[in-house]
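> this one's structure only:
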């Protein structure tokens, strides 16, 4: 599978997005790929899918929009969140986790599109200060870039993410890149790519 070879070559990890698959198929896929060192986990974007599939918590990453009332279920069924963007959500996660371990990526609206979720790049420093009292395990930053793009635009987005990470969270990770642009992401030094349809179509 090309994605694994390319990720290994770039010293990156893959989150395999299984939001399009039912519970049975998701379990089959995990049995096939779970042993690959490059596979960090499975990505889901809906809380009801987390509950229905009921995969081992440590293997599951939540990549969807966060609703405050569903945070307890996100905590119960996943171990990494790629979409933290509100202070009130950080506070609720902190009060819900208790002894459970969970990693968080702060979602950046790197394309600055009003319809996109995430905080603006220039607000990252302030956001980090606001959530510091909650002592969450911040693993890095994440982003979903422009829906329509050319390669040069995508490279600029990835390079800005690398710059933001190096300024505010040196040594941490960047989660970005999808089935359509993961090769560019790997070339630009992105640490974690999230690949769904492109993976299953290989």
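Okay, I see it. Since the model is a prediction, treat every value here as computed from it, not as a measurement.
> can we go C-alpha only for contacts and neighbour counts from here?
Will do.
> quick one: residue 4 is in a helix?
Yes: counting by DSSP: H, G, I helix; E, B strand; the rest coil, residue 4 is part of a helix.
> and the strands in this structure?
Assigned by DSSP state E, the strands in the chain fall at 13-17, 39-44, 60-62, 80-84, 103-108, 137-143, 173-175, 192-195.
> which elements pack onto the third one?
Looking back up the chat, that one is strand 60-62. strand 39-44, strand 80-84 (3 or more Cα pairs under 8 Å, 6 or more residues apart in numbering; DSSP states H and E).
> show me the contact partners of the last one.
With Cα atoms under 8 Å, 6 or more residues apart in numbering as the contact definition, strand 80-84 has outside contacts at 60-66, 90, 102-107, 118, 141-142, 175.
> all the helices of the chain, residue numbers only.
Assignment of helices within the chain using DSSP state H yields the ranges 2-9, 23-33, 47-53, 71-77, 87-97, 124-131, 151-168, 182-187, 197-200.
> okay if I get the strands of the chain as a markdown table plus mean neighbour count?
Listed next are these as a markdown table, based on neighbours: other Cα atoms under 10 Å:
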| stretch | mean neighbour count |
| --- | --- |
| strand 13-17 | 25 |
| strand 39-44 | 24 |
| strand 60-62 | 25 |
| strand 80-84 | 25 |
| strand 103-108 | 23 |
| strand 137-143 | 22 |
| strand 173-175 | 25 |
| strand 192-195 | 25 |
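> let me have those strands in CSV, adding distance to residue 167 as columns.
Listed next are the strands of the chain as CSV, based on distance: least, Cα to Cα, whole Å:
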stretch, distance to residue 167
strand 13-17, 22
strand 39-44, 25
strand 60-62, 25
strand 80-84, 19
strand 103-108, 14
strand 137-143, 12
strand 173-175, 12
strand 192-195, 19
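> A further structure is provided below for comparison with the first:
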């Protein structure tokens, strides 16, 4: 698969659902991808990228940003509070806010930095114990706390269980967002992004279908 093919499929999904072409943001997930693959995708015009780890992003994106204008970086992996300052400084959006302590830390750092990324709350729609994210029953309390901190909360994010129908979780996330007056829906990956678009996604996170299979870092 290529960036062009994914973009074509994304635009077709938008049209099928009566949405404006280009209204869904394609996040090219570049985590654990070799620099030459990222360089090639940048050369094709892609400017929105997703990373899982702050340290990995710090190690390579400044060089790309010096060569290409308009890059927007989204943190889609779990964020530890001790990495929050770097994340607030470097990323344009953080999709993995999942606890009050992290929100409070971001608010304090945003005051220090004079900027704050757009924020999405990650919801553990499958209640998987090994996965990050606030449980659906606890979501409204966290939303209220984030709003009380005057943070730029844009929407919700989820990663459905691998062994379940993703559409069920996309519908749940969309319902939770609507109930709480949130428009942003970060959902859908390489195997199911078209379904996510049909169910209201505003951001889709596509990695291997654009870059090829990930290359694990050498020990």
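Received it, and whenever you're ready, just let me know what you need. The model shown is predicted, which means the values in this text are computed figures rather than measured ones.
> hmm, back to that, take the helices and strands packed on strand 60-62 of the first structure and lay them out in JSON lines including distance to residue 135 of the first structure.
As requested, these are exported to JSON lines (distance: least, Cα to Cα, whole Å):
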{"stretch": "strand 39-44", "distance to residue 135 of the first structure": "23"}
{"stretch": "strand 80-84", "distance to residue 135 of the first structure": "14"}
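> follow-up on the earlier one: of all the helices of the first structure, which one is nearest residue 137 of the first structure?
Smallest distance to residue 137 of the first structure across the helices of the first structure (Cα to Cα): 9.9 Å, for helix 87-97.
> average offset between that closest one and the second structure?
By mean Cα distance after the TM-score superposition for the first structure, the fitted helix 87-97 of the first structure averages 0.8 Å away from its aligned residues in the second structure.
> quick one: that helix aligns where in the second structure?
Helix 87-97 of the first structure lines up with residues 100-110 of the second structure when matched by TM-score structural alignment.
> can you check which of the helices and strands packed on strand 60-62 of the first structure gets nearest to residue 71 of the first structure?
Closest to residue 71 of the first structure of these is strand 80-84 (Cα to Cα; 10.5 Å).
> distance from the closest one to the middle of the chain?
Offset of strand 80-84 of the first structure from its chain centre (Cα atoms, centre = their mean, to the nearest Å): 6 Å.
> centre-most residue in the first structure?
In the first structure, the residue lying closest to the centroid (Cα atoms, centre = their mean) is residue 82, at 3.4 Å.
> let me see the contact set for the nearest residue to that residue once chain neighbours are set aside.
Once flanking residues are discounted, residue 82 of the first structure sits nearest to residue 105: 4.5 Å by Cα to Cα, 6 or more residues apart in numbering. Residues in contact with residue 105 of the first structure (Cα under 8 Å, 6+ apart) are 80, 81, 82, 83, 84, 138, 139, 140, 141, 142, 174, 175.
> the fifth one and residue 131 of the first structure: what is the separation?
Right, residue 84 of the first structure. In this structure, residue 84 of the first structure and residue 131 of the first structure are 11 Å apart, going by Cα to Cα, to the nearest Å.
> any common contacting residues for those two?
Contact criterion Cα under 8 Å, 6+ apart; residues bridging residue 84 of the first structure and residue 131 by contacting each: residue 90.
> and residue 113 of the first structure, which of the helices of the first structure is closest to it?
helix 151-168 (12.4 Å).
> so what secondary structure elements neighbour that closest one?
Judged by 3+ Cα pairs under 8 Å, 6+ apart, helix 151-168 of the first structure is in contact with strand 137-143, strand 173-175, helix 182-187.
> so which bits of the last one are buried?
Along helix 182-187 of the first structure, these residues count as buried under the neighbour rule (16 or more other Cα atoms under 10 Å): 182, 183, 184, 185, 186.
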